[in-house]
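1. From the sequence below, what's the structure:
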Amino acid sequence: MSTEPTDIAPHVDAVWVDAFVVELRMRDVPGDVIGDVLSEVESHVLDSGADAADAFGDPVQYAAQIAETAGRPTPEDPRTMVPIALGGAALVLAVDGVVAWSGDGALEVTGGTLCLVLAVLAMPFVVQRHGTPLLRYLVASSFWRIWLLSTVLLGALVGLALLTRSWHVVTLPAAPVAVPALAVLAVTAVLGLRDRSLVDPVVAPGADRAAAEAAARRDARRTTLLVTGMQVGCLAVAVGMTLLLTRLAG
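-> Now for the predicted structure:
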């Protein structure tokens, strides 16, 4: 069963539909309500022959009107970010520990290491707190603006790590740090894949919601695997580059 908004409203301009649904999602409007409204828009477009933009106006503004009565803001629970934060910190220690383990076996913990750990610990909570404005900015931004922002943030992190590289904190055996860090990373990855957060697909009126939710869960698992792999890969590269530059500069 398809839960694509454009399948529910096939005669409505796809760009209008996408902007409308994204804004409703950011305002925590339930999927069944989105399906009902899209069906009403589809019926009106078919009956009147008018374009959705002419009949309902700007999709973002119309979505804001719908959300005033249909939005159900999800309470922010910082506890849901703990596994992600721990996984990120474990990845930093795992990469640093494995690199040191393959060398002389001694892990030198510096201010740069602590900065990286603290940054990845704080990042999930910052994203949770400011996720909606951030998502709205990313949706409205071009690829190059997003790329520039990512480069600036990564550069700031690398620069902070380099500036604090001379602050020696402690030297530890690499293996006892790398192995537990890898174990924590594996556990948090499994927890992320088994997360049973509520799936809320966009469902047309009269559709089989149970079937739609089952399909959405399968899609969510595949997406989680893909996104988790990309996140781990990108973060590993970023951490590895930072650690390499720190060591070379030291």
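2. all contacts plus neighbour counts: C-alpha atoms, from now on.
-> Noted.
3. longest helix of this structure?
-> In the chain, taking DSSP state H as the definition, the longest helix is helix 209-249.
4. Could you list every helix and strand that that helix packs against?
-> Where contact means 3 or more C-alpha pairs under 8 Å, 6 or more residues apart in numbering; DSSP states H and E, helix 209-249 is packed against helix 82-101, helix 143-163, helix 174-193.
5. Same list (those helices) but as a markdown table, adding distance to Ile34 and mean neighbour count.
-> Output for the helices and strands packed on helix 209-249, formatted as a markdown table (distance: least, C-alpha to C-alpha, whole Å; neighbours: other C-alpha atoms under 10 Å):
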| stretch | distance to Ile34 | mean neighbour count |
| --- | --- | --- |
| helix 82-101 | 29 | 22 |
| helix 143-163 | 28 | 14 |
| helix 174-193 | 27 | 18 |
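6. Which one, of those helices, ends up nearest to Leu38?
-> With C-alpha to C-alpha, the closest approach to Leu38 among the helices and strands packed on helix 209-249 belongs to helix 143-163: 28.6 Å.
7. Tell me what angle that closest one forms with helix 209-249.
-> When axes from the mean of the first three to the mean of the last three C-alpha atoms, to 10 degrees is applied, the directions of helix 143-163 and helix 209-249 differ by 50 degrees.
8. hang on, the earlier thing: angle of the longest helix of the chain against helix 174-193?
-> 160 degrees.
9. picking up where we left off before, between the helices and strands packed on helix 209-249, which one is closest to Val37.
-> Shortest distance between Val37 and those, using C-alpha to C-alpha, is found for helix 143-163: 30.5 Å.
10. how about this one, so we can line them up?
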Amino acid sequence: MTSTSARERREARRYAMERELAPHVDPRWAEAALLELRIEGVAGDRIGEALGEVDSHCAESGEDAYEAFGDPVAYARSLELPRSPDQGSAAIVRTVLPTVVQLAGMFLTLWSVPALAAGDAVEITVGQVLAGAVLVAGLLLLAWRSEPVLRALVRRPVLGTVAFGAASAALVVPLLLLRGVLVTLPAAATGAVGVALLVAGVAVDLSRARRPDADDPVLAPLQDVGTATRRRRQSRRVGLVAALLVPAWTLVVGVLLWWLA
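-> The predicted structure is shown next:
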């Protein structure tokens, strides 16, 4: 009984939005259609409108969404809804750029911490530069071609996990093997530049997350004001948390490196 109740609570949380937007539609069908439309870059209000039309048909006819509209992914594609300008490749790359700046700041900061603790200079190696360049290039490529990547992750999560592990290993290998020193820099200066880049990237991300047009929640055509406001606040909160992930990780790893040094 407890196990069943816990499973029901998990499902209720997972499909809360789908049941709110389309109460007469199987939430699994609604979730699959919603994800596909999100991957295609459709604006939130258009997604809500599409789900609302499906819900109205199912409520009036008594048909199941699978019977009336078939496969949810195929149906979502058949709608051929326009991509939101904010979800285009160029816009996504611009969104990712502050994170790239944060990552550059993270690398410089973390490379500086052991040297600061030991009173040494920072030695920038070939492997460090190569690993950083590969990571930045990979992020920009993923941002530019995000749709096929997201679709693969949704459909094949295990493959996505394996690919992520392989990519992480590919970044570690240059660090371990290519240890030739390119340049030696003062640790204090390198650390200061790293922190400055972190702060700059976070500042841009936070300012963007606070903009009124930054969030794009999925809303029904006649969504009540309270729910719409709550969804926008949730979306904005996610953006704020995402903006602080890199500096938070930098702080945790930096403290660990200082302690180990």
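11. picking up where we left off before, who wins for proximity to Leu24 of the first structure among the helices and strands packed on helix 209-249 of the first structure?
-> Per C-alpha to C-alpha, nearest to Leu24 of the first structure of these: helix 143-163, 22.5 Å.
12. And for the closest one, what's in contact with it?
-> By C-alpha atoms under 8 Å, 6 or more residues apart in numbering, the list of residues contacting helix 143-163 of the first structure from outside reads Gly111, Gly112, Thr113, Cys115, Leu116, Leu138, Ala238, Thr242, Leu245, Thr246, Ala249.
13. Let's verify the fourth one: helix, strand, or coil?
-> It refers to Cys115 of the first structure. Three-state assignment for Cys115 of the first structure (DSSP: H, G, I helix; E, B strand; the rest coil): helix.
14. which residues touch the counterpart of it in the second structure?
-> Cys115 of the first structure maps onto Leu130 in the second structure when the alignment is built from TM-score structural alignment. Neighbouring residues of Leu130 of the second structure by C-alpha under 8 Å, 6+ apart: Pro174.
15. quick one: Asp96 of the first structure and Gly49 of the first structure, what's the gap?
-> As for Asp96 of the first structure, its distance to Gly49 of the first structure is 62 Å (criterion: C-alpha to C-alpha, to the nearest Å).
16. Equivalent analysis for Pro78 of the first structure, please.
-> If you measure Pro78 of the first structure against Gly49 of the first structure using C-alpha to C-alpha, the figure is 47 Å.
17. got it, and Ala216 of the first structure?
-> From Ala216 of the first structure to Gly49 of the first structure the distance is 32 Å (C-alpha to C-alpha).
18. For the two, indicate the residue with more neighbours.
-> Ala216 (19 against 11; other C-alpha atoms under 10 Å).
19. wait, isn't that one in contact with Leu198?
-> No: using C-alpha atoms under 8 Å, Ala216 of the first structure makes no contact with Leu198, being 10.2 Å away.
20. What is the aligned counterpart of Arg136 of the first structure in the second structure?
-> Alignment note (TM-score structural alignment): Arg136 of the first structure maps to Arg151 of the second structure.
21. tally of neighbours for Leu81 of the second structure?
-> Residues lying near Leu81 of the second structure (other C-alpha under 10 Å) number 16.
22. can I assume it is in contact with Val42?
-> Yes: with contact defined as C-alpha under 8 Å, Leu81 of the second structure reaches Val42; the gap is 6.6 Å.
23. hmm, back to that, now the match of Arg136 of the first structure: how far from Gly41 of the second structure?
-> 12 Å.
24. So between those two, which is more surrounded?
-> Gly41 (21 against 15).
25. Against Leu157 of the first structure, how distant is the counterpart of the more buried one in the first structure?
-> Taking TM-score structural alignment, the alignment pairs Gly41 of the second structure with Asp28 from the first structure. Note on Asp28 of the first structure: its distance to Leu157 of the first structure, by C-alpha to C-alpha, is 32 Å.
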